[in-house]
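Peer 1: any chance you can model this:
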Amino acid sequence: MSEGYKIVYEGGSGEIEEKKSRFIATVRPVGSEEEVTAFLAEMKKKYWDARHNCFAYVIGEKNELVRCSDDGEPSGTAGRPMLDVLLKEELHNVAVVVTRYFGGTLLGTGGLVRAYQQAVKEGLSNSQIVEKRKGSRLVIDTDYNGIGKIQYLFAQEEISILDTEYTDAVRITAMVPAEKKEQIEKALMEGTNGKAGISWGETVEYAFMDKKLKIF
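Peer 2: This next block holds a predicted model:
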């Protein structure tokens, strides 16, 4: 996870209609197959009168668990197209159920594929998706001569500054991705001639939501 990966922080739902058939997508973050099983049971109970409750899910940082189901639709017209959307969006630890209420008109293979994929996209558009990374909080104590170099370095490396305190010296708090930790420390030492005080916090998983830091 050194470069980060995308997850659904908060699920959502979306609905489309195609030739009077309703396709309702429900997206949910999941961390295990047990959670998926519970989610499926919940959706089947909620939409008990629907003809189909097709699903797809991806679990693990490296997609260790990937499953899908057409739930009675023609083979390859629902579950796999739904899964393809999740994989194309590079999402992890997410499940989606698309519930179909048949409208009386057959859509054909291509029509079903397009409808199920569009429903998933609609559900994702109403979900909160974030990039989750590993990193460490960094506290730097420096004099006023060093502040400009540090701010320039962080801007170049796209390091997020969380807080800056100005007293008789300057204290900067930042969140540094794990893969940049050694590089940033070396650059800080060289840029301030070793005068900056550096203190690292523990490694955590984090994401920025609405420009605010969220620690998992």
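Peer 1: C-alpha only now, for contacts and for neighbours.
Peer 2: Fine.
Peer 1: quick one, longest strand in the protein?
Peer 2: For the chain, the strand reaching the highest residue count under DSSP state E is reported as strand 128-142.
Peer 1: here's the other one to compare against:
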Amino acid sequence: MTIPRATPGPNSYTTLAAGPDFRHEISIKRSRFITVLRRVGDEPSARELLAGLRREFYDARHHCSAFVIGADRAVQRSNDDGEPSGTAGTPMLDALLKREARPAASPTAPAADLSDVCAVVVRYFGGILLGAGGLVRAYSESVSTAVDLAPLVRRERLKLFRVAVPHGEAGRLENELRSAGYVMTGNEYDAVDTQIGLAMADDETVIAAAVARLASLSAGRHTLSAAGTDWVDTPQTAR
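Peer 2: As a prediction, this is how the structure comes out:
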């Protein structure tokens, strides 16, 4: 089996787990700060979140936002939405960019690599001025606390494979592969076989070990078929 070389650039980063928006609220001197986090893959998706929250919280004074997108975090935007310049959007973006995770491959080496995340902080003014420093702290804390509480995952660029197995054998073999630590990516079905999907690092040693493990589990009857490369959420959290 010929395995293409890995694509240059980052091969993993931290992001929000797939699912509904995450919300968290704090109160500071009677002002309410409602933080909403959404996993986004492009700028239009981030702006869609902001537009939706403007409609939902139409009576709020401010809808400040920040987002970072891409494995290399190339897209970074922020907006103060009427707060004094630099007191809302910038500290929100900094909170996203500086959030450190410990990747499973190097748990002792924290990395600031959070991406594909949009944060919007809706503020209801409580009547007490916070001052520039107070606003910076409030918006930073709002986003930092929400990110710390939100469900996070590693997103890794992995090699995809398929294993064609008769329907009656698929459940057992899939469970064996899952128990062995492989990331399962879903199955496809035809009239005869189940195509079990799995993913692993683009590393010749890792792939060779998977080939050997599959041969052992199936008495040599089944083999891996390469199915490309893609970004895959891996099950461990990024805490």
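Peer 1: where does the TM-score land?
Peer 2: Put the two chains on top of each other and the TM-score (TM-score structural alignment, normalised by the length of the first structure) is 0.71; 186 aligned residues with a CA RMSD of 3.5 Å.
Peer 1: before we move on, back to that, can you list the buried residues in the longest strand of the first structure?
Peer 2: Applying a neighbour-count criterion of 16 or more other CA atoms under 10 Å, the buried positions in strand 128-142 of the first structure are 129-142.
Peer 1: distance from that strand to the middle of the chain?
Peer 2: On the basis of CA atoms, centre = their mean, to the nearest Å, strand 128-142 of the first structure is displaced by 16 Å from the centre of the chain it belongs to.
Peer 1: what is it packed up against?
Peer 2: Contact partners of strand 128-142 of the first structure among helices and strands, from 3 or more CA pairs under 8 Å, 6 or more residues apart in numbering; DSSP states H and E: strand 5-10, strand 170-177, strand 197-209.
Peer 1: got CSV for those strands, with distance to Gln183 of the first structure and mean neighbour count too?
Peer 2: Supplementary listing: those in CSV, determined by distance: least, CA to CA, whole Å; neighbours: other CA atoms under 10 Å:
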stretch, distance to Gln183 of the first structure, mean neighbour count
strand 5-10, 21, 19
strand 170-177, 10, 20
strand 197-209, 13, 15
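Peer 1: could you point out which of those sits nearest His52 of the first structure?
Peer 2: Taking CA to CA as the criterion, His52 of the first structure comes closest to strand 5-10 out of those, the separation being 23.9 Å.
Peer 1: after that closest one, next one along is what?
Peer 2: If you walk from strand 5-10 of the first structure toward the C-terminus, the next helix or strand you reach (DSSP states H and E) is strand 13-18.
Peer 1: what's the mean distance for the helix or strand just after that next one versus the second structure?
Peer 2: Toward the C-terminus, strand 13-18 of the first structure is succeeded by strand 21-29 as the next helix or strand (DSSP H and E). Overlaying the second structure shows strand 21-29 of the first structure at a mean distance of 0.6 Å from the equivalent residues (mean CA distance after the TM-score superposition for the first structure).
Peer 1: okay, the angle between the helix or strand that the longest strand of the first structure is followed by and strand 128-142?
Peer 2: Beyond strand 128-142 of the first structure in the direction of the C-terminus, DSSP H and E gives the next helix or strand as helix 144-157. Between the axis of helix 144-157 of the first structure and that of strand 128-142 there is an angle of 150 degrees, by axes from the mean of the first three to the mean of the last three CA atoms, to 10 degrees.
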